[in-house]
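In: when you get a sec, could you give me coordinates for this:
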Amino acid sequence: MIRALVLSLALILPGAALAVKPDEILDDPVLEERARDISTGLRCLVCRNESIDESNAELARDLRLLVRERLVEGDTDEEVIEFVVDRYGEYVLLNPPARGSTLILWLAGPAILLVGLGLAASYVRRRHHATAPDEDALSDAEAMRLAEIMKD
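Out: Below is the predicted model of the structure:
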C-alpha cells in the first residue's frame, strides 16, 4: 500500500516540475522565484484548471516567458499580473478577485448550498409531520373484492 503511494507520487510530482523548461529559467534566483510565484496563480488557457507553471501547453510556455520578460524589464509582481490580465482577461487568474461579474461566481456556490440545505430540511420536516396511511383498514369495495378473490 505504502509502496504504491510512493510510486504514484514519484510518477506524478516530476511531471509538474518538468513543465518549466531549463531554457526558461532565469539566472537570478530571486527573479525566478518571483516568476514561479506569479506563474502558479495564472491559469493555462488551454488546460483550464492548471497553472501555467504546471502546464506543458505551448501557450503556457509563452505566458511563462512573458512573465519572466516583464520581470527582467523591472515590473513589479502586480504590474506583471495586471499586464497579463489586461491582455487575456480575468479568466487567466486561478483565484479571481470577488468583485463585479466574478462576485456572482463566488456567491453562487454558497447560495446553491443554502438552497439545497433548505430544500432538504423542508423535505425532512414534511416527512416527519406526515401521517402514515392506515394500511390495515380496507374500504368496503376492497373488502368485497378480496372476499371474491379468496373464494375462488
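In: switch to C-alpha atoms for all contacts and neighbour counts from now on
Out: Will do.
In: what's the first helix or strand after the longest helix along the chain?
Out: Secondary structure of the chain per DSSP state H: the longest helix is helix 101-129. The helix or strand immediately downstream of helix 101-129 is helix 140-151, counting by DSSP states H and E.
In: another one to check against the first:
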Amino acid sequence: MSRLFFLFCLIAIQTLSPANAQEKTESDFPPAIEAEARTVGKSLRCVVCQNQSIEDSSAPLAADMRQLVRERLAAGDTPEEVRAFMTDRYGNFVLMKPPFQPDTFILWGAPFAFVLIAALCWRLYLRPGERILDTPDPLSDEEAARLRARLQEPGDI
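Out: Got it, this is the predicted structure:
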C-alpha cells in the first residue's frame, strides 16, 4: 500500500509543470491596449522592488499596478493621465524618470554633488606633483663641521 501511495505522489509531483507557476498575462485586453500598457508600465517603478519597472517586477503589488494601468487605459485614459493618476497615488517616486522639482532635487543633484566633492578632495589632498619636496641645499662647511662634532660627542642624541 505504501508503494502505491509513493508512486501516486511521484506521479502527482511530475504532472506539476513549472510553467503553471508563472504569472498569466493580461489577455483579456485588446492588443493595442496591451502594447500601450506595456509602454506605460516600463515608465513606472515598482514601489516594492524600487529598481524595476512594474512590467519587469514579479511582486504582487506590481501585478496589481499593471492591472490598474490596463484598466485605466481600457477606460479611455491617455498614458499621461495614467502616469498622473499613479503619481497622485504613489508620489513622484513611482516614475522611472522623476521630474526636476524641489522634492526631487537631491535625486537629480546627488551625482553632480558627488563629482564636485570628489574633484575638491582630489585638489586639496592628492594634488599630484605638488607634494614633491624641493631638494635641500647642501650643508655649508661650517654646518658640516658642527654636525661632525655633534656626532663624535659621547651621549644620547
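In: any idea what the TM-score is?
Out: For this chain pair, the superposition-based TM-score is 0.69 by TM-score structural alignment, normalised by the length of structure 1; 127 aligned residues with a CA RMSD of 3.2 Å.
In: alignment lookup: residue 115 of structure 2 to structure 1.
Out: Superposed on structure 1 with TM-score structural alignment, residue 115 of structure 2 falls opposite residue 113.
In: stretch 44-60 of structure 2 spans what distance, first to last residue?
Out: Start and end residues of stretch 44-60 of structure 2 are separated by 15 Å (CA to CA, to the nearest Å).
In: near the match of residue 115 of structure 2, how many other residues are there?
Out: 11 (other CA atoms under 10 Å).
In: one more: residue 87 of structure 2?
Out: 16.
In: which part of structure 1 matches the host helix or strand of it?
Out: Taking DSSP H and E as the criterion, residue 87 of structure 2 maps to helix 79-90. Aligning helix 79-90 of structure 2 against structure 1 (TM-score structural alignment) gives residues 77-88.
In: what does that stretch contact?
Out: Here stretch 77-88 of structure 1 makes contact (CA atoms under 8 Å, 6 or more residues apart in numbering) with 34, 38, 67, 70-71, 91-93.
In: mean deviation of it from structure 2?
Out: When structure 2 is overlaid, stretch 77-88 of structure 1 sits 0.6 Å from its aligned residues on average, using mean CA distance after the TM-score superposition for structure 1.
In: and that stretch, how far out from the chain middle?
Out: Stretch 77-88 of structure 1 has its C-alpha centroid displaced from the chain centroid by 23 Å (CA atoms, centre = their mean, to the nearest Å).
In: name the residues of it that are buried.
Out: 77, 80-81, 83-84 (16 or more other CA atoms under 10 Å).
In: now render the residues you listed as TSV, adding distance to residue 122 of structure 1.
Out: Compiled in TSV, these are given as follows (distance: CA to CA, whole Å):
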residue	distance to residue 122 of structure 1
77	49
80	50
81	46
83	49
84	47
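In: of those residues, which is the nearest to residue 29 of structure 1?
Out: residue 77 (15.1 Å; CA to CA).
In: how far away is whichever residue in structure 2 pairs up with residue 122 of structure 1 from residue 112 of structure 2?
Out: For residue 122 of structure 1, the aligned residue in structure 2 is residue 124 (criterion: TM-score structural alignment). Separation of residue 124 of structure 2 from residue 112 of structure 2 (CA to CA): 18 Å.
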